[in-house]
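1. Below is the sequence, then the predicted model.
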Amino acid sequence: MSVITGLGVVAPNGVGVEEFWAATLAGRSGIGELDRFDTSGCPARLAGLVNNLDPAHHLPSRLLSQTDVSTRLALIAARSAIEDAGVDTSAMTDYDMGVVTANASGGFDFTHREFKKLWSRGPEHVSVYESFAWFYAVNTGQISIRHGMRGPSMALVAEQAGGLDALGQARRTVRAGTPLVVCGGVDSALDPWGWASHLSGGRVSTDPDPATAYRPFDRRATGHVPGEGGAICVLEDAEAARTRGARGYGEIAGYAATFDPPPGSGRPPGLGRAARLALADAGLGPEAVDVVFADAAGLPSLDRAEAQALRELFGVRGVPVTAPKALTGRLFSGGGALDVVAALMSMRHNVIPPTSGTTSVPDDYGLDLVVAEPRSAPVRTALVLARGRWGFNAATVIRPTQNRSQP
């Protein structure tokens, strides 16, 4: 069994688990106007921003010149997770520790600054760190270097589904014999080129009101708000964690990934199959699930498809559903990992966070969507869903460990 023993969060509505969870329950949003460059000519100007976090207070100065925004956030989250787990990495064997992270964008801000230097000033002005700072695998590499982790490691690219895939791969790595794996997802692509990429996808809401721009499953939903950040977890072999007296937040009881069939095939999307496979992997039936943390795309067509998958699996209003990401925006590889943190906190406190901004769910969706206020309820099993652009689907079943501490 693999248990999560440490959590690190860098989210638009809170840095650190406690701050993020308090904001999630209170409905405090991290969505605001994107002010890092001039967006006056853009059709959408809202984003989930990790503000009030100075990387210079958390990282050595030599790393600041080497890293993109996303890597800095990942390093901060990873260190927080390792400290939360109470792991002394210097006392462990380096090949007994691995790193698996997901990233959808690479080092967008860093590499586009270097491109500008190349075109305007010449190649001699381009940073030597561009050779790796742009790459999707850089978060895995920098975390492993900083903490001396030489065990099996990997970087995954599956857009919004990537964070759950990273946890699933970490679980496989632990099962194969690596005692500890740092895993999760963090993304940031909020520079001018990154923003143009977000907008070109056609799924970003143009609603100028931060309170209503991203309201998944609402009959007036018009798209999502992009965001940055995510979460990093420490995943350990359960016996190894018990031996060192570690706290267990919960276990990854089940995981599955699927891919959508080609458009026009007449076959259904793969999200529902991923959910069923994850439950089967956990040895559980749908009746065991106490809450679903939905992918919550925020577009009517995609929301309707997810609602249908949930309705077919659980029945009409058969399980509480929530999407706390309405307060942060969609964080791409960071979104699923952050939902896992929220699921773990739901189990710890026996409360389901609400879906902010959503007030009117179409009856034919058949969803028991938690809105307006947190809902007190026993939470023993959570299903976390994520869909990435171009057909990626992932599902993770989270259960509490027997030795979890209470607040």
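-> Nice, I can see it.
2. only C-alpha atoms for contact and neighbour calcs from this point on.
-> Fine.
3. where along the stretch 301-407 of the chain do the helices fall?
-> In the stretch 301-407 of the chain, the segments counted as helices under DSSP state H, counting those that start in this stretch are 333-349.
4. cool, the stretch 101-250 of the chain as well?
-> Using DSSP H, counting those that start in this stretch, helices in the stretch 101-250 of the chain cover 108-121, 130-133, 138-147, 162-175, 192-200, 238-243.
5. Looking at these, which is nearest to residue 322?
-> Among those, the nearest to residue 322 by C-alpha to C-alpha is helix 162-175 (16.9 Å).
6. Of all the residues in the closest one, which ones are buried?
-> Residues of helix 162-175 classed as buried by neighbour count (16 or more other C-alpha atoms under 10 Å): 162, 163, 164, 165, 166, 167, 168, 169, 170, 171, 173, 174.
7. I'd say residue 1 and residue 238 touch.
-> Yes - taking C-alpha atoms under 8 Å as the contact criterion, residue 1 and residue 238 are neighbours in contact, 5.5 Å apart.
8. Second structure follows, compare the two:
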Amino acid sequence: MNTSAPVITGIGVVAPNGLDREAWWQSTLDGKSGLGLITRFDPEGYPVRVAGEADGFDPNDHAPQRLVSETDPMTQYAFAATNQALADAAVDTGAFADLDMAVITANSSGGVEFGQRELQKLYAEGPQAVGAYMAIAWFYAATTGQLSIRHGMRGPCGVVCSEQAGGLDALAQARRVLAKGTRLVVSGGTDASLSPYGLVCQLSNGRLSEDARPDHAYLPFDPAAAGYVPGEGGAILTVEPRAEAELRGAPRLYAELAGYAATMDPRPGSGRPPGLRRAIELALAEAELAPGDIDVVFADGYGVPELDRQEAAAITGVFGPGGVPVTVPKTMTGRLYAGGAALDAAAAALALRDQIIPPSVNIRPNSAHQLDLVTDWPRETGLRTALVLSRGYGGFNAALVLRSA
């Protein structure tokens, strides 16, 4: 235990396989996937047919209608997850000065569904039909701004845009502002990229799976891996200094943010190695842990053969072949972009709480990777530490060490 390390005190989740924290966690432990054929719009004519949709989510259950009409689903998911996280942590925002609370989120897609709808109005009906909130609802920082206003959090707020790595980078930024005197940070990430325009934007990276079978489309570390599928949702966490959380009587300290590091991959063709292994080593060093001290790795799991090979090499290079249990629970949700790493951090915190490693589903591990993948069923084991890995398109790498609080 590091008495100066901040701790996670509340967790909120909206995911394709569960619309709240405990429903999602139970589905994850049960191996219940939220992947399916796209229903949000007609995917005929698109090469990608499978995604992780947050079916059944009703934004009106989590925010006033006025806010719902002004915001994109990415922000509406954050409304719900933040409500959960604050309730889980038993936070009374009225007991804090507004400048003592901050919001730091990650975002990757922007409010593409809201933006597409308003642009369609522009083209079909003219500029007078476009709503005033087109100016802000699509913006990457919209979620941070709306949460700040809604909960009266006026401290050092911000948004991080490093694609899937952003969920960990946002937590690292939360840690920084807490070290400078902020008392509470709402942090994490949510994304909602499942609109026609959003899907077309994603296709440009060439990494999405075109398999139309939900149980075959996303197979990280499998010999049949052929890309990933997109998903929507994410997780929001409340993070506080340990002393502050204990003083106010927080019901639970899930985990401490023990170590973190971020690196960038070199430019393609440079001949230099990817930066993920270095991020792992730096995060362990900051946490003052040896590789043997890590009990589980929540892998990034791209599902792209070469990127899987690179990640496996980074993990085995640090921990040795089969040296640590590895899991990819996002096989049940798809890659949620800025929401994905935050969701993995939530899964790691709950794994530490319940002393269980959630499984990866549908995978038949490629023996060449030499990973101890937890597949099909959860693995009960003693857990004190977890390493969460994430990579963002463009060369971003992030590693976060969580330790039982």
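-> Nice, I can see it. Bear in mind the structure is a predicted one, so any value in this text is a computation, not a measurement.
9. what does the helix or strand hosting residue 36 of the second structure contact?
-> Here residue 36 of the second structure, judged by DSSP states H and E, is contained in strand 35-37. If you take C-alpha atoms under 8 Å, 6 or more residues apart in numbering as the criterion, strand 35-37 of the second structure is touched by 16-17, 49-53, 212-215, 332-334.
10. again, only this time at 10 Å
-> Under the contact criterion C-alpha atoms under 10 Å, 6 or more residues apart in numbering, strand 35-37 of the second structure has outside partners 16-17, 43, 48-54, 212-215, 217-218, 229-231, 331-334.
11. With the first structure overlaid, report how far that strand is off on average.
-> Strand 35-37 of the second structure, aligned to the first structure and superposed, deviates on average by 0.9 Å (mean C-alpha distance after the TM-score superposition for the first structure).
12. so that strand corresponds to what in the first structure?
-> Alignment of strand 35-37 of the second structure against the first structure: residues 31-33, by TM-score structural alignment.
13. for that stretch, which positions count as buried?
-> 31, 32, 33.
14. now stretch 61-73 of the second structure
-> For stretch 61-73 of the second structure, a neighbour-count test (16+ other C-alpha under 10 Å) marks 62, 67, 68, 70, 71, 72, 73 as buried.
15. So which residues make contact with it?
-> Residues from elsewhere that reach stretch 61-73 of the second structure (C-alpha under 10 Å, 6+ apart): 57-60, 75-84, 110-115, 131-134, 136-139, 142-143, 146, 150, 190-194, 232-233.
16. Which residues in stretch 234-248 of the second structure does the neighbour count mark as buried?
-> The neighbour-count check on stretch 234-248 of the second structure (16+ other C-alpha under 10 Å) flags 234, 235, 236, 237, 238, 239, 240, 241, 242, 245 as buried.
17. Kindly report the same for stretch 14-27 of the first structure.
-> For stretch 14-27 of the first structure, the neighbour count (16+ other C-alpha under 10 Å) marks 14, 15, 16, 17, 20, 21, 23, 24, 25, 27 as buried.
18. Which members of these are the farthest-apart pair?
-> Greatest spatial distance among the buried residues of stretch 14-27 of the first structure (C-alpha to C-alpha): 16 and 27, at 16.4 Å.
19. follow-up on the earlier one: among the helices of the stretch 101-250 of the first structure, which comes closest to residue 299 of the first structure?
-> Across the helices of the stretch 101-250 of the first structure, closest to residue 299 of the first structure is helix 192-200 (C-alpha to C-alpha), at 14.2 Å.
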